[in-house]
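[1] Dropping the sequence and predicted coords here.
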Amino acid sequence: MTQSARRATTRAALLAATIDSLLAQGVAGTSTRGVAERAGVSQGALQHHFPNKAQLVEAALSASLVTSLEQLLAPPYDASSAPARAAELLDRLWHFHRLPLFGAVFEMLALAQQDPVTAERTAGTLDALLARIEDAAAAVLPDDPTRRTRIRLAVAAVRGAAAVETIPGAGGSDWDLIRRGLIDVLIGEAR
C-alpha cells in the first residue's frame, strides 16, 4: 500500500470514528483521544490529519452530510406535476435535516456563535450544503428569477422546523402544515 493510500485510509477511519462518536456522545462528549482509539490510530496520527477537535468534527460532519444529502437528493423525482416534485424535494430535505447526525450539527451551530474559527468552518459547510440543495432544486422546480430565494426560504423553514423537533416537550413543528405552505412557495404560487 502506498503512503498516499495509507493516509487516505487513516483519514477515512478517523472521519468514520468521529461520526460514530458524535452519534454516541455528541460534540461535547467526543474527544480526539476517543476518536483515535475508535479509529485504531495514535493520537499523533490524528493530529497530523486534524490539528484540533473542531477541525476533526467539522471535517467529519461536512463529509458525512454532503454524502447523505447527495444520496437523498439524487433523481428520480415524480415528474407528474410541479407540486408533486416540490413535495418530494421537501420530504427529502425534511428527512435529511432529521438524520441522527443533526444533533451534532445543532451543537456545532451553538459553538459557532462563540468561536470565530468554528463559525467560519460551519458557515462553509452550510454554504456547500445549500449549493447542493439549490442544484438539485434547479432540476426539479420551475425556472424563474425568484427560484433561488424560494429555495433558500424553504431550506430555512425546514432547518428551523427540524431544530424545534429536537427539543423535548416543545410540541413539535407541525411539519404537515409547514410542508403545505412550502409547496406553494416552491412552485411560485405564494408570492
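    Good, I have the coordinates.
[2] only C-alpha atoms for contact and neighbour calcs from this point on.
    Fine.
[3] residues near Ala79, how many?
    Close neighbours of Ala79, defined as other C-alpha atoms under 10 Å, add up to 10.
[4] That one: what's it in contact with?
    Arg85 (C-alpha atoms under 8 Å, 6 or more residues apart in numbering).
[5] which SSE is it in?
    Per DSSP states H and E: Ala79 is located in neither a helix nor a strand.
[6] Excluding chain neighbours, give the residue nearest to Ile133 in space.
    Leu73 (7.6 Å; C-alpha to C-alpha, 6 or more residues apart in numbering).
[7] Next up, the contacts around that neighbour.
    So Leu73 contacts 89, 92-93, 133, 136 (C-alpha under 8 Å, 6+ apart).
[8] And stretch 161-176, what's buried?
    Of all the residues in stretch 161-176, those buried under the rule 16 or more other C-alpha atoms under 10 Å are 161-165, 173, 175.
[9] go on, stretch 53-66?
    53-54, 56-63, 65-66.
[10] and the gap between the residue nearest to Ile133 and Gly169?
    From Leu73 over to Gly169 the distance is 31 Å, taken as C-alpha to C-alpha, to the nearest Å.
[11] One more: Ala128?
    Using C-alpha to C-alpha, we find Ala128 at a distance of 32 Å from Gly169.
[12] Give me the distance between the two termini of stretch 91-106.
    Stretch 91-106: ends 20 Å apart by C-alpha to C-alpha.
[13] And the contacts of that stretch?
    In contact with stretch 91-106 (C-alpha under 8 Å, 6+ apart) are residues 19, 22-23, 26-27, 61, 68-69, 72-73, 155, 158-159, 162-163, 166.
[14] same check, this time on stretch 26-43
    The contact list for stretch 26-43 (C-alpha under 8 Å, 6+ apart) reads 10, 13-14, 16-18, 21-22, 46, 52-53, 57, 103-104, 107-108.
[15] Alongside the first one, take a look at this:
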Amino acid sequence: MSVQPRQKAPQERRNQAQRSAATREALLDATLECLVEDGYANTTTARVAERAGVSRGAHLHHFQTRSALVAAAIEHLALKRRDELIVALETLPTGPTRVAEGLDLLWSNYANPLFQGALDLWSAARTDPELRPHLVEVERQLDRQTLNLARNLFPDAADRPDFERLVEMSVATIRGLTLLDTLHPGDDRARKQWPDCRDRLVAMFEAR
C-alpha cells in the first residue's frame, strides 16, 4: 500500500490590519538595528525601509518623518524591554538578595548596545527642534514605566516616602555608568564599576 504524501495545511491569510501591524513592527525593528549599527546621523528613512524590506510608500504610510519614526522605535524598544523585565521578575528571589538582583535587572536594561543607540538620539535631540518633542514624551513614558516596575522589584521599600528619589538615583547612576561605553565600546570600565555602585545603592534601599 502506497503512502500518500501529507497535505500541507493551508496558511491562514492575514487581514489588512495584521499586515499593517507587521509592516510597522518591521520598520521599528529595522530602525533600532540602524541606530545601533550606523548611528542616528546615518539612520535614514530610505535605509530603514530597505532593511525592513518594505516600499517607500509603505514607510510613509506609517511614519511621515524620520523624527516620528525613531521616537516610535525607542518607545517600541521600551515596551519590549518592559515585557522582558516583567517575565524576569518572576525569577527574582524574595530573600535578602532581592534588592541587589533587582538592581542588576535594571542594569541589564541599560548596559546593552540598544541603549547606546538611544543615547545617540538624546544627543541629537538637544539641537533638533523636531526630534526633541517626540523624545520628551517618550522619556516621560519611560520614567512612569520604570517607577511602576520598581515597585515590583523592590516591594519592601515601595512604601518609603523617598522611594521615588531612590529609584531616580539608581537609574541616574546606571545611565551615568553606561555613558562610559560610549567612548570606550567593548571596554569593561562600566561593568567593573557597577558592583560597587550597586552595593551602595542596596545600602540606601535597606536603610531605615
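    Perfect, thanks for sending it. Since the model is a prediction, treat every value here as computed from it, not as a measurement.
[16] What's the TM-score once they're superposed?
    Once superposed, the chains reach a TM-score of 0.88 (TM-score structural alignment, normalised by the length of structure 1), with 187 aligned residues with a C-alpha RMSD of 2.0 Å.
[17] how about the equivalent of Val54 of structure 2 over in structure 1, secondary structure?
    Taking TM-score structural alignment, Val54 of structure 2 has Val41 as its aligned residue in structure 1. In three-state terms, and counting by DSSP: H, G, I helix; E, B strand; the rest coil, Val41 of structure 1 is coil.
[18] on average, how far is whatever helix or strand Leu46 of structure 1 lives in from the matching bit in structure 2?
    Counting by DSSP H and E, the element that carries Leu46 of structure 1 is helix 43-49. By mean C-alpha distance after the TM-score superposition for structure 1, the fitted helix 43-49 of structure 1 averages 1.2 Å away from its aligned residues in structure 2.
[19] Which helix or strand lies directly C-terminal to that helix?
    Later in the chain than helix 43-49 of structure 1, the nearest helix or strand by DSSP H and E is helix 53-73.
[20] The helix or strand that comes right after that following helix: which residues count as buried?
    Remark: after helix 53-73 of structure 1, the chain's next helix or strand is helix 82-97, criterion DSSP H and E. Applying a neighbour-count criterion of 16+ other C-alpha under 10 Å, the buried positions in helix 82-97 of structure 1 are 82-94, 96-97.
[21] Which residues belonging to the next helix-or-strand element following helix 82-97 of structure 1 are considered buried?
    Proceeding N to C from helix 82-97 of structure 1, the next assigned helix or strand is helix 102-112, under DSSP H and E. Using 16+ other C-alpha under 10 Å as the burial criterion, the residues of helix 102-112 of structure 1 that qualify are 102-106, 108, 111-112.
[22] By how much does helix 102-112 of structure 1 deviate from structure 2 on average?
    Mean for helix 102-112 of structure 1 is 1.0 Å (mean C-alpha distance after the TM-score superposition for structure 1).
[23] okay, and the helix or strand following that helix goes to which residues in structure 2?
    Next helix or strand after helix 102-112 of structure 1 toward the C-terminus (DSSP H and E): helix 116-138. Mapping helix 116-138 of structure 1 onto structure 2 (TM-score structural alignment) gives residues 129-151.
[24] Stretch 157-166 of structure 1 too?
    Taking TM-score structural alignment, stretch 157-166 of structure 1 hits residues 173-182 over in structure 2.
[25] residues in contact with the matching stretch?
    107, 110-111, 116, 187, 189-190, 193-194, 197.
[26] closest to Gln16 of structure 2 among these?
    Gln116 (34.8 Å; C-alpha to C-alpha).
[27] Could you check stretch 30-42 of structure 1 and say which residues are buried?
    30-32, 35-36, 38-39.
[28] Out of these, flag the one nearest to Leu141 of structure 1.
    Closest to Leu141 of structure 1, out of all of these and judged by C-alpha to C-alpha, is Thr30, at 39.7 Å.
[29] Show me what that closest one lines up with in structure 2.
    Per TM-score structural alignment, Thr30 of structure 1 is aligned with Thr43.
[30] what's the distance between its match and Gln116 of structure 2?
    14 Å.
[31] and what of Glu84 of structure 2?
    In this view, Glu84 of structure 2 and Gln116 of structure 2 are 19 Å apart by C-alpha to C-alpha.
[32] Same question for Ala88 of structure 2.
    Per C-alpha to C-alpha, Ala88 of structure 2 is found 22 Å from Gln116 of structure 2.
[33] tell me, how many neighbours does Glu137 of structure 2 end up with?
    12.
[34] residues in contact with it?
    Shown in contact with Glu137 of structure 2 (C-alpha under 8 Å, 6+ apart): no residues.
[35] likewise Glu90 of structure 2?
    Shown in contact with Glu90 of structure 2 (C-alpha under 8 Å, 6+ apart): no residues.
[36] let's see it at 10 Å
    When contacts are counted by C-alpha atoms under 10 Å, 6 or more residues apart in numbering, Glu90 of structure 2 touches 152-153.
[37] Alright, I will stop here.
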